[in-house]
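Fold the following.
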Amino acid sequence: MDATPTHRPTLADVTRGRILFGGDYNPEQWPEETWHEDVRLMRAAGVNSVTVGVFSWSRLEPEPGRRDFDWLDRLMDLLHASGVGVVLATPTASPPPWLGHLHPETLPRDEDGHVERWGGRQHFSHSSAAYRHHAAAITEDLAARYARHPALTMWHINNEYCTYDWGDEAAARFRDWLRHRYGSLAALNEAWGTAFWSQHYGDWAQVLPPRRAHYLKNPTQVLDFRRFTSDMLLECFTAERDIVRRHTPHLPVTTNFMPLWEGQDAWRWAEEEDVVSVDLYPDPRDPLGAQSGALVQDMTRSQARGPWMLMEQAAGAVNWRVVNQPKPRGLNRLWSLQAVARGADAVCYFQWRQSRQGAEKFHSGMLGHAGERGRAHQEIRQLGADLARIAPHAHGGRVGAGIAVLHDWHSWWAGDQEARPSRLTDYPRILGAWHRALWQAHLTTDFAHPEHDLTAYRMIVVPQLHLLTDAAVDNLLAHVARGGTLVCGFLTGLADQDDRIRPGGMDARLRDLFGIRTLHEWWPLEEGESVRCAGFRGTLWSEELEADGTADEITPYQGGELDGLPAVLRKGRAWYLSTLPEPEPLRALLTRAAATAGVRPPLDGLPDHVEAVRRGTLLFLLNHGPGPVTVDVPGTHHDLLTGTTHTDRVTLDHRGAAVLRP
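So this is what the prediction gives:
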């Protein structure tokens, strides 16, 4: 069979009109008699899907070459008989101790050369030929054995790919990667700017990963190493993906992203997956936790270009923050419905049964230490019933967005360097501030790569893109030329694809687009410091700009070194912000820009803490505020969650939700 199916399977091939509901199931941690109790409780909770085998390599292959599949056979049969589908994982995220013991070259090394040994997880070198060989072998046997098992619905490759390796085998692969990228040492020297600090390379053997250095590392070398790492991990994924596809070309394949993690170019990865999935753990104590969740959900939906899978979340507390508090009553349901509102067709957890031993015994489960009478499990049962009610109407529905936020991992990598004007201009912080302003303005957004087709969007928002290719700049110019609105933040377009600063400190075409003659100086601000502008205060950053006289509107700085100079410029439909306005003025500016672009919230007059999202024909209303609230919803609507019909208004309880169908 061909490794590439004629019909590329999708999440819809698994869900079949349902919303998948379940989570990671690790039965190898429990006596076998517990399994029957598990499936009884799963059925009572409405669980229809579990992920099995994520960390079971040592159980499946207790010693080199010896397979133990008997326990998994019995488990798969039991789950199928109980009506629970299986997302079967390749167990390659945590190799067994024997692999590291017999093949120490499979263990990654940090930038100081220290070996990361077994005893935790993710202790593998993505570049190790021995690791790849053994990972392929266990994947091959797993796929061959269960390809025709009726419980199998989807494949889950590895888990949260997040390893770096600075070792010798990785160094050799890095040199191969660089040869392919640049073709010659002369081209590499040019791209890396090795004329600086006498770094010129005369032999490929001299080129190393950016290991510990006496002082600042070459930033383009670091950028390329991050690109290389993402590509090596992707090679590991696609190698296992191709094995399982060969055996089951009709079944979709996924791996779980971590939310807004720096180490993977998830745009590229998403193109290699049949289903895009993510793990999401907002802090329940964070008053902006719902917004951070919405950001990740919008990004994942955009990577999937449609419905996506929430692979992991917590039913209660996690175990890895300084203080780990549980989710208050109702929050798990609210945030799960938020994921469905923003395009998820699967709502899953880590994990089904809370562990009694090991490093995650304080991480909550769908079935916690309190058992089936525990509050967390009772809320899980309620959520299972809720999802069953709304699935026939929500499943497969599209989320419409007239605004796209541009995001690129390569730009993030390039901007996140040791020597820069300010380390306070943290990329996720700025991205979160801009998305939060849009979210609080009740404006639904997609995410897009700066080289993507942007013709579907009326407004493009660029919080910060340090690195822009020529193609990306052309894309922004074309968007404005065809009548689209562009709102762009500081530190955008100052470098090319090799992190080479563009003449003038910003691409000349962008300066012309915004009405900027000269960018004289960057003026970063200290934490807590602000600059006064006409009508608002700016934070984090400011710039000494000279306008060219073509801007239609200028908001000046007031006082200080930049008095009278432009803080914000608007030229036609193109806006440039040389500072980060405080939250309310940023929200007001983006709301104004959206209105002129013809983009409006789903409802007028929404209360501040109510999130409203349209998915297909449904309107989701989610109350993130401190108490009950009434929302004006013109017309008559049926609430799928309660079966109640509402005319012109809906009252939401504290942490309440409504899913309205006309």
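
C-alpha from now on. contacts and neighbour counts both.
Will do.

Could you look up the SS state of the nearest residue to Pro97 once chain neighbours are set aside?
Nearest residue to Pro97 in three dimensions, chain neighbours excluded: Trp118, at 6.0 Å (C-alpha to C-alpha, 6 or more residues apart in numbering). Look at Trp118: counting by DSSP: H, G, I helix; E, B strand; the rest coil, its state is coil.

Before we compare anything, build this one as well:
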Amino acid sequence: MIDGAASAFTFGCDYNPEQWSPETWLEDARLMNEAGVTLVALNIFGWAQLEPVRGSYDFEALDTIIDLLHDHGIGINLGTATSSPPPWFSADYPESLPTMADGTTRAFGGRQAFCPSSPAYREHSLALVEKIAERYGAHPAVRLWHVSNEIGCHNAHCYCDTSAVAFREWLKAKYGRIDDLNDAWGTSFWSQRYAAWEHIQTPRLTVSTGNPGQALDFMRFSSDELLEHYKAEQAILRKHSAAPVTTNFMVTAHIRNQDYWAWAPHMDVIANDHYLDHRLGDARAELSFAADATRGLAGGRPWMLMEQATSAVNWQPLNIAKAPGEMIRNTLSHVARGADGISFFQWRASLQGSEKFHSAMLPHAGTDSTVWREVVELSGILQKLAEVTGSVVEADVAIVFDWQAWWATDLDSHPSADVRYLTQVHAAYNALLGAGVTVDIVAPGAPVDGYRLVVVPSLYSVTDAAAQVLADYVAAGGHAVVTFFSGIVDENDRVRPGGYPGAFRELLGVRSEEFVPIHPSTVLELSDGQSASLWSERLRLEGAEAISVFTNGPVPGVAAVTRNPVGDGAAWYVATALDEASLSETLVRAAREAGVEIPVVHPSGVEIVRRVGPSGSWVFVINHSDAAYEYRTQGTEIITGAEVGTRASAMNETSQNGTLDVPAGAVRVVRESRK
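Down below sits the predicted model:
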């Protein structure tokens, strides 16, 4: 994945030497060796140190730390330092500060305090990148280039006049004619028709609801604007260096600003930052989803976890420390789902600043701490698992997921504000996760003919082409499950007339004449004993068969779950929000019918994921529960060295019948076969 890292995991961290003395640098290099660190991200927020005053550069400290780490055998993931401009920049170019939707300007003092369309930002940031690339492009320690940092985390959407000019240029390139823009946005509504490009502004807050077409295009523009700057930095780096170039994505539940399907082809390495979000109902399941989605962005190939926390973060209302062993389990969940590189934010816990209570590999308590001991233990485990690198995850089921559909679904003025896109995606994913089914995450319109089952949760917005891919897949013998509020509008948020679910109506063999959403607290009972909530429809069958019907609520007797046979394939429609158990039962039934092998029932909290490669296959059994779990297999357990199902020994966790004991809170990785 990264040059020089073949057949081994990269194991690393963010390091901020500018926060520490040179004496501490020496101690840190020694401790990094002790912890098995192989890759360190430097200069992520280094602009103010490198260019303390405008046009005057100082690389002495960065030279020293790069050489020091190189002398200790540690590779560098070198940042371009463009994520946060220094104070002089905001003082000299106050018009570069970002403007919010309410028209107010944000001041200097946090991070990412710039408008993505600012000409001054682009000029000075690219000049800095040129200096860095010239100086370090051939340095033997530089293994990876890190453009900016968590791009668009805080400033993805700037509503200033400069952004408005750039937005208009983007719109001109997309539509060509203003009449075509008017048609796409539906500006005949509410007297919004534009006669000139210069009348178009960014979608600032209005006294009523705004134009959804404008809002969607602004989000697309904003994602593209940041991507163009990434590509500009990348071009400079490639001019001076052969090392791969990437940036850290934020595939996570609380960030949705970039369309990462559009970004992924421009990355030499797909990298993601992920932190457990305890504001969610199931933070661990969301971790697994994010890992699988990141693998999807990597086209199924191995990827890199650029940031995670050893324990608590600092930015949630309640920052929960990880229990003993939890960090190792979390990390190996990422590995099981395709990560070949593991890094943490950060190396040494800061003493000042807003992240001083964010956990680190080397905590405030020092090396005499549980966190440090687990870091060293994890490093040893990854060294034992080196043979797994380069292998891929095995999955027969795909879930269709899309950032642009997320934007569209969560706009206002919809039938129910309680229908949120990611909630429905997570519901489908968690139902399969709980059944032990590994899934790939794919974009709408991506080839899916290699899967036995494709699940499409609440894909409100979809193009004709993407809908046709699914229809062709089913016609060729594939199996699909589509859930409610899918196929309703096209990419311009224009409703598809003729009845719902719009683009999928013919495929599913149903027609709904009206949505009938209900209060989330109302429980709907179905004829097969299942339960649901949130949503129902006035649905009629046009070729499909009813698997179950509503027995109460506003539409009793109307189909709730349907199945439409299409040749050797089948298309299911779930016209309501099934509860967790019911959705799992329905998806497992569809999966079995599609020929998906459903694992033996195992307790909640046990993850079983398989990676395969030319030299064999490895099964990860991750026991997040508080009870031991027995897993039937045969091979060699790599972490403990136990032989499973081949010979018995009183000294290891094996038996003649091929049962591996996975203690509560433990992880076991079995090499099932070797060629």
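
counterpart of the residue nearest to Pro97 of structure 1 in structure 2?
Residue correspondence to structure 2 (TM-score structural alignment): Trp118 of structure 1 is matched to Phe108.

Could you give the number of residues near that match?
Phe108 of structure 2 sits with 19 neighbouring residues when counted by other C-alpha atoms under 10 Å.

Leu97 of structure 2 versus that one, what's the distance?
Counting by C-alpha to C-alpha, to the nearest Å, the gap between Phe108 of structure 2 and Leu97 of structure 2 amounts to 7 Å.

Overlap of the contact sets of the two?
Ser90 (C-alpha atoms under 8 Å, 6 or more residues apart in numbering).

Neighbours of the aligned partner of Asn159 of structure 1 in structure 2, how many?
The alignment partner of Asn159 of structure 1 in structure 2, by TM-score structural alignment, is Asn149. The number of residues packed near Asn149 of structure 2 is 21, by other C-alpha under 10 Å.

Ok, Trp197 of structure 1 next?
Other residues close to Trp197 of structure 1 by other C-alpha under 10 Å number 8.

Could you look up the SS state of it?
Going by three-state DSSP: Trp197 of structure 1 is helix.

What's it aligned with over in structure 2?
In structure 2, Trp197 of structure 1 lands on Trp190 (TM-score structural alignment).

List the residues that contact the corresponding residue of structure 2 for Leu580 of structure 1.
In structure 2, Leu580 of structure 1 lines up with Ala577, judged by TM-score structural alignment. Counting by C-alpha under 8 Å, 6+ apart, Ala577 of structure 2 touches Phe484, Ala532, Ser533, Leu534, Trp535.

could you measure Glu190 of structure 1 against Asp498 of structure 1, distance?
Taking C-alpha to C-alpha, one finds Glu190 of structure 1 at 9 Å from Asp498 of structure 1.

out of those two, which sits in the more crowded spot?
Asp498 (21 against 13).

aligned partner of that one in structure 2?
Aligned partner of Asp498 of structure 1 by TM-score structural alignment: Asn492.

Kindly report the same for Gly483 of structure 1.
Alignment note: Gly483 of structure 1 maps to Gly477 in structure 2; criterion TM-score structural alignment.

Then Tyr349 of structure 1?
When structure 2 is aligned by TM-score structural alignment, Tyr349 of structure 1 is paired with Phe344.

Now for its match: which residues touch it?
Gly12, Cys13, Asp14, Met306, Glu307, Gln308, Ala309, Thr310, Ala360, Met361.

would you list those residues in TSV and tack on neighbour count?
Listed next are the contacts of Phe344 of structure 2 as TSV, based on neighbours: other C-alpha atoms under 10 Å:
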residue	neighbour count
Gly12	30
Cys13	26
Asp14	23
Met306	27
Glu307	22
Gln308	24
Ala309	23
Thr310	29
Ala360	26
Met361	28
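
List the ones among the residues you listed that fall in strands.
Mapping the contacts of Phe344 of structure 2 onto strands (DSSP state E) picks out Gly12, Cys13, Asp14, Met306, Glu307.

residues in contact with the match of Asn159 of structure 1?
Ile44, Gly79, Thr82, Ser83, Thr247, Asn248.

Among these, find me the one that's closest to His124 of structure 2.
Checking the contacts of Asn149 of structure 2 against His124 of structure 2 by C-alpha to C-alpha gives Thr82 as the nearest, at 9.1 Å.
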